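Chemist: missing the sequence, but the structure's below:
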């Protein structure tokens, strides 16, 4: 039979297989061998923007339905489900109702991770610093719209290896449309959470590819600098930022000891985020330091407009 994962985890089928086989091996090696031979674990990728529910969201839903549901959510109309075509004894015809069956889900995961999630993080940090509460609010500024699209097409798309026929320009155009949905109220503050866990996959891995191949990555540099500026915990008006991150204590320690280029250097020393290679790359350090200093001097909106 087939065990199909629906969780929003990268290569979820592989994760499920390792977990199941590990438990089976501990119980009975013959059981593990049977599962290995007779069960498949297809990977899936799901994409639908579902912001964290706010009290206002819950009340709006209650007003429409006539009943209060503390577990209610609001989501966008768009939905995408990409499924690895790796089933035992056939499969349901879900492709007839919009699902995509593919030989390999990983390229689609990377497309979402870099083009959607990467631009989301870019907009979250620079949008919050620019005074925008939601992603849709950032999209009302033509400079942010232009920068997000350029990030996707000029700096993220070239790092992808997609199946023939994949239209990344159409995908990026659709993302801008989705980001512009004012009904979602997807807060920049929410997306900015846990940046230390998101930055490597969304922004830093693409930078590494550009450093290797000689591509342009100035939007990515500003995105990384935006994260650094955000973790200072004070916005451009001097108001406190509620930074939510498992490494917050380390950020606060750095904030108390360093400023300017020294602060950038100290943050780059967090190997759990930047590993050992990027802090040793003079081009990376120089570009991020320059972008950070520009953010501190000119502010987010002006820096985004200058891209």
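Modeler: Right, received. Where do you want to start? Keep in mind the model is a prediction, meaning the values are calculated, not measured.

Chemist: C-alpha only now, for contacts and for neighbours.
Modeler: Will do.

Chemist: how far is stretch 210-224 from where the chain is centred?
Modeler: Taking the mean of its C-alpha atoms, stretch 210-224 sits 17 Å from the chain's own mean (Cα atoms, centre = their mean, to the nearest Å).

Chemist: likewise for stretch 254-270?
Modeler: From the chain centre to the centre of stretch 254-270 is a distance of 24 Å (Cα atoms, centre = their mean).

Chemist: tell me which residues of it are tucked away?
Modeler: Buried residues in stretch 254-270, counted by 16 or more other Cα atoms under 10 Å: 254-255, 261, 263-270.

Chemist: now the end-to-end length of it.
Modeler: Terminal residues of stretch 254-270 lie 10 Å apart, using Cα to Cα, to the nearest Å.

Chemist: in a markdown table, list the buried residues of stretch 254-270 along with distance to residue 247 and secondary structure.
Modeler: Listed next are the buried residues of stretch 254-270 as a markdown table, based on distance: Cα to Cα, whole Å; DSSP: H, G, I helix; E, B strand; the rest coil:
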| residue | distance to residue 247 | secondary structure |
| --- | --- | --- |
| 254 | 11 | helix |
| 255 | 13 | helix |
| 261 | 20 | helix |
| 263 | 15 | helix |
| 264 | 16 | helix |
| 265 | 16 | helix |
| 266 | 13 | helix |
| 267 | 11 | helix |
| 268 | 13 | helix |
| 269 | 13 | coil |
| 270 | 10 | coil |
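
Chemist: which one of the residues you listed is nearest residue 14?
Modeler: When these are compared for distance to residue 14 (Cα to Cα), residue 270 wins out at 29.3 Å.

Chemist: if I look at the residue nearest the centre of the chain, how far off is residue 152?
Modeler: Closest to where the C-alpha atoms of the chain average out (Cα atoms, centre = their mean) is residue 117, at 2.7 Å. Residue 117 is 10 Å from residue 152, where distance means Cα to Cα.

Chemist: take the one below as the second:
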């Protein structure tokens, strides 16, 4: 293409000649939602549902004001600002075809580090009825060992001293709620992160902070703020330069940061909203009284499945998730892990066909067009293991049941944390606990169980003789025989013993 059309509001009519675009009048859409964390997942999920609703409904009160919270978010903020909140969603179908549409539901963008008060005032605005969050598992400032809010975090200490120029979500929410209290404006805070009981955790961590920062605010929050739990599901890999160039070349549109995702999407939400909500159920979301069974299923099967494929695949030298799941031995290992260790913990699921769900996951993981990078899946594993994998371990240990597969995955992570794959190629490790992980991984070469002494991740797991033995056996097997031989050995042993 010689001439590319820049994606923005001014050019939308021209862009619409080449690709599906919003047909609603964006100038009449008012932001009723503030969303913190405007990365790929939000734009493939909540913003996608909301865009559909704006197409289908005459109610224009539910646009989104996207907030970039961190210094790191400068690029996405600048991109969306220049594009008037518009971006292209590229759905990679299982047959390789691409479904592309421009999403228009983000009608405002704010950059918190540049103007903290502007963000606080927006969150406190009477127009805003819901504040939604995708701040990642690590963003909730939760210590796995103490099960408490981490007040030792330097950024939390900073927020307590700098009330109107905070750095964390807790500082922003506290001040916004203080303003809302003064005007008696109820609100809903809705987590969209991959955490079991995400709304409950958001409330507990926020209230811990408020108790120290603004204790007089606590009764008002209890009475006027709701925190519905939700289960969110759509595989959304990082956008690659190839994705951008392919979109630009095939459509003639200059979109600096499109989002790619799979066709599958699911959103299950507890219907607890204090100040009204969009009718997301009309565009595919499901409102329920109790989201817990859905969350548990998704976190321990899909998210944990990703972690299994990521860690084992990384050591084997794979670069993408589909490459790992198409390794027949790793695929068989994952299936046995889900069947033998996860499924027994999900016995409280009524009306869900688990076998069908697990089979669907293998197809989703195997989408060869997604190219979901293993580096992305393994990033911040210190926050993911306690949420995705360890609940299964602890549940199985409580009933003296099988933990050998999970133990091998944790052992593989310990070896992964040394920073090299089996071909002695450097691994790209992105983790806030990188230094601590590397230190324990080195010590574990002489005594594997030392890795389990990271209490903020593993809690009291080091006191379980059953798990320590299983972990040590797995660590030695991988160290001596390699990941593939170990995986095959574990598979054969499980099948042999039924």
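Modeler: On my side now, so go ahead. Computed from a predicted model, the values in this text were never measured in an experiment.

Chemist: returning to that earlier point: which ones are touching the residue nearest to the centre of structure 1?
Modeler: Contacts for residue 117 of structure 1 (Cα atoms under 8 Å, 6 or more residues apart in numbering) come out as residue 202.

Chemist: residue in structure 2 matching it?
Modeler: Under the alignment (TM-score structural alignment), residue 117 of structure 1 pairs with residue 303 in structure 2.

Chemist: ok, now how distant is that match from residue 215 of structure 2?
Modeler: Distance of residue 303 of structure 2 to residue 215 of structure 2, given as Cα to Cα: 36 Å.

Chemist: do the same with residue 403 of structure 2
Modeler: Separation of residue 403 of structure 2 from residue 215 of structure 2 (Cα to Cα): 43 Å.

Chemist: the two - which one has more neighbours?
Modeler: Counted by other Cα atoms under 10 Å, residue 403 of structure 2 and residue 215 do not tie: residue 403 has more neighbours, with 22 against 12.

Chemist: thought the more buried one was touching residue 397?
Modeler: Yes. Using Cα atoms under 8 Å, residue 403 of structure 2 makes contact with residue 397 at a distance of 7.3 Å.

Chemist: identify the contacts common to those two.
Modeler: Common neighbours of residue 403 of structure 2 and residue 397 (criterion: Cα under 8 Å, 6+ apart): residue 467.

Chemist: residues contacting residue 391 of structure 2?
Modeler: Applying Cα under 8 Å, 6+ apart, the residues near residue 391 of structure 2 are residue 300.

Chemist: corresponding residue for it in structure 1?
Modeler: Using TM-score structural alignment, the partner of residue 391 of structure 2 in structure 1 is residue 205.

Chemist: what does residue 401 of structure 2 give?
Modeler: Checking TM-score structural alignment: residue 401 of structure 2 goes with residue 215.

Chemist: what distance do you get for that match to residue 209 of structure 1?
Modeler: Distance of residue 215 of structure 1 to residue 209 of structure 1, given as Cα to Cα: 8 Å.

Chemist: got it, and residue 52 of structure 1?
Modeler: For residue 52 of structure 1, the distance to residue 209 of structure 1 (Cα to Cα) stands at 33 Å.

Chemist: next one: residue 225 of structure 1
Modeler: 18 Å.

Chemist: those two - which one has more neighbours?
Modeler: More crowded of residue 225 of structure 1 and residue 209, by other Cα under 10 Å: residue 225, with 26 against 16.

Chemist: and that one, what's its match in structure 2?
Modeler: Counting by TM-score structural alignment, residue 225 of structure 1 lines up with residue 411 in structure 2.

Chemist: pretty sure that match contacts residue 468?
Modeler: No. The pair residue 411 of structure 2 / residue 468 is not scored as a contact, 10.3 Å apart, by Cα under 8 Å.

Chemist: for the helix or strand harbouring residue 411 of structure 2, give me the average deviation versus structure 1.
Modeler: Residue 411 of structure 2 belongs to helix 404-416 when assigned by DSSP states H and E. Once the two models are superposed, helix 404-416 of structure 2 sits on average 1.0 Å from its counterpart in structure 1 (mean Cα distance after the TM-score superposition for structure 1).

Chemist: who touches stretch 176-193 of structure 1?
Modeler: Applying Cα under 8 Å, 6+ apart, the external contacts of stretch 176-193 of structure 1 come out as 50-52, 74-76, 78, 120-121, 123-125, 127-128, 132-137, 139-140, 145, 148-149, 243-245.

Chemist: just those residues: which are in helices?
Modeler: Among the contacts of stretch 176-193 of structure 1, the ones falling in helices (DSSP state H) are 120-121, 123-125, 127-128, 135-137, 145, 148-149.

Chemist: from these, pick the one nearest residue 88 of structure 1.
Modeler: The closest of these to residue 88 of structure 1 turns out to be residue 120 (Cα to Cα; 36.9 Å).

Chemist: so who does the closest one touch?
Modeler: With Cα under 8 Å, 6+ apart, residue 120 of structure 1 has these contacts: 135, 191.

Chemist: ok, the equivalent of residue 131 of structure 1 over in structure 2 - how many residues close by?
Modeler: The pairwise alignment with structure 2 assigns residue 131 of structure 1 to residue 317, based on TM-score structural alignment. Counted with other Cα under 10 Å, residues neighbouring residue 317 of structure 2 total 19.
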